[in-house]
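Undergrad: Sequence below, structure please.
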Amino acid sequence: MTENPHDTLQEQTFYEQVGGEETFRRLVHRFYQGVAEDPLLRPMYPEEDLGPAEERFTLFLIQYWGGPRTYSEQRGHPRLRMRHVPFRVDRAAHDAWLARMRVALDELGLSPEHERQLWDYLTYAAASMVNTEG
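TA: Below is the predicted model of the structure:
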């Protein structure tokens, strides 16, 4: 008895459907290229090199979307709001973050359905990080 390919697709995680680790590494790398040039966002990354932040964000997204759980194994529970408390995240930072992410996401060339699903999550996540009026 052969499996229906449609059933197999349904069983795949979003992570697998969009191309796995390579896709998330491309997304986050392109995003951090934008962050490095952004006068509002760059100061929120105190490390000299953006590499460690890029790696953390990549591993987080990989885990969130159904890939390996390396992020939690290395860092524990994500606690995203808590980790962002030291930084002033206002509406301007929110908008800058989303603008940089929009460029990175557009360059992936995902299917419209996958692109919309990922964008919906990213806009929700960005809004939930806002911790300062203005």
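Undergrad: CA atoms for contacts and neighbours, from now on please.
TA: Fine.
Undergrad: Identify all contacting residues around stretch 91-111.
TA: Residues from elsewhere that reach stretch 91-111 (Cα atoms under 8 Å, 6 or more residues apart in numbering): 18, 23, 26-28, 30-31, 34-35, 38, 40-41, 115, 119, 122-123, 126-127, 129-130, 132-134.
Undergrad: now do stretch 70-89
TA: 44, 56, 59-60, 63, 128-132.
Undergrad: How far off centre is that stretch?
TA: Mean-position distance between stretch 70-89 and its chain equals 13 Å (Cα atoms, centre = their mean, to the nearest Å).
Undergrad: Straight-line length of it, end to end?
TA: 27 Å (Cα to Cα, to the nearest Å).
Undergrad: in the chain, which residue is closest to the centre?
TA: The centroid of the chain falls nearest to L61 when counting by Cα atoms, centre = their mean (5.0 Å).
Undergrad: Chain neighbours aside, what residue packs nearest to it?
TA: F24 (7.0 Å; Cα to Cα, 6 or more residues apart in numbering).
Undergrad: Show me where this protein has its helices.
TA: Here the chain has its helices, by DSSP state H, at 5-11, 14-17, 21-37, 51-64, 70-75, 80-84, 91-108, 112-129.
Undergrad: Now show me the structure for the sequence below, then we'll compare the two:
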Amino acid sequence: MTSDEQLLFERVDGEAFFVRLVDRFYAGVVADPVLAPLYPPDDIEGAKARLAGFLVQFWGGPTTYSDQRGHPRLRMRHAPFVIGEAEREAWFRHMATAVGAAADAGELSADDEARMLSYFHRAAEHMVNAPGAGSGT
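TA: This next block holds a predicted model:
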């Protein structure tokens, strides 16, 4: 099996990698004036667990997320929140910082860093449900 055929989940430190990535991401989110209001403070740990579980599954790990929550339905699950350009940019900035920190720590190859950033950029674009709206406009 070549590196490209091997699942990213297997190339990194499995679930532990995604937990660290999500912890890095949320460190920025909870301090961000645009994003913090979208995350109930009493459910940060739940949000972290859901995102880590989704990413584990998406990148080739166990299907625990879908087993417990069903199909991800990301747009539907985010529909109650106004997500405009400001929210998209802030979300991607914090995720890109988390991915970059993982790469800087030697946890992620340059190719995998690029793959992840490409996916997260597309995902951030896909979540926008209020173009021209949101905190920054």
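Undergrad: Compute the number of surrounding residues for the aligned partner of P40 of structure 2 in structure 1.
TA: Alignment note (TM-score structural alignment): P40 of structure 2 maps to P46 of structure 1. Residues near P46 of structure 1, counting by other Cα atoms under 10 Å, number 9.
Undergrad: residues in contact with P46 of structure 1?
TA: P46 of structure 1 neighbours (Cα under 8 Å, 6+ apart): none.
Undergrad: how about a cut-off of 10 Å?
TA: Contact analysis of P46 of structure 1 by Cα atoms under 10 Å, 6 or more residues apart in numbering lists A53.
Undergrad: Quickly note the distance from it to R79 of structure 1.
TA: 19 Å.
Undergrad: who's in contact with A27 of structure 2?
TA: 94, 98.
Undergrad: Counterpart of it over in structure 1?
TA: In structure 1, A27 of structure 2 lands on Q33 (TM-score structural alignment).
Undergrad: Give the equivalent position in structure 2 for A99 of structure 1.
TA: Looks like A99 of structure 1 aligns to R93 there (TM-score structural alignment).
Undergrad: State the distance from its match to D42 of structure 2.
TA: From R93 of structure 2 to D42 of structure 2 the distance is 24 Å (Cα to Cα).
Undergrad: now swap in D23 of structure 2 and tell me
TA: Where D42 of structure 2 is concerned, D23 of structure 2 sits at a distance of 16 Å (Cα to Cα).
Undergrad: Ok, T64 of structure 2 next?
TA: 23 Å.
Undergrad: So which of those two has more stuff around it?
TA: Between T64 of structure 2 and D42, counting by other Cα under 10 Å, T64 is the more crowded of the two (13 against 8).
Undergrad: M1 of structure 2: neighbouring residues, count only.
TA: 6.
Undergrad: Please apply the same query to F31 of structure 1.
TA: Neighbours of F31 of structure 1 (other Cα under 10 Å): 21.
Undergrad: Touching, it and E54? I think so.
TA: Yes. Using Cα atoms under 10 Å, F31 of structure 1 is in contact with E54, at 8.7 Å.
Undergrad: what residues are shared contacts of the two?
TA: R25.
Undergrad: List the buried residues for stretch 59-69 of structure 2?
TA: Residues of stretch 59-69 of structure 2 classed as buried under the neighbour-count rule (16 or more other Cα atoms under 10 Å) are 61-62, 65.
Undergrad: Thanks a lot, catch you later.
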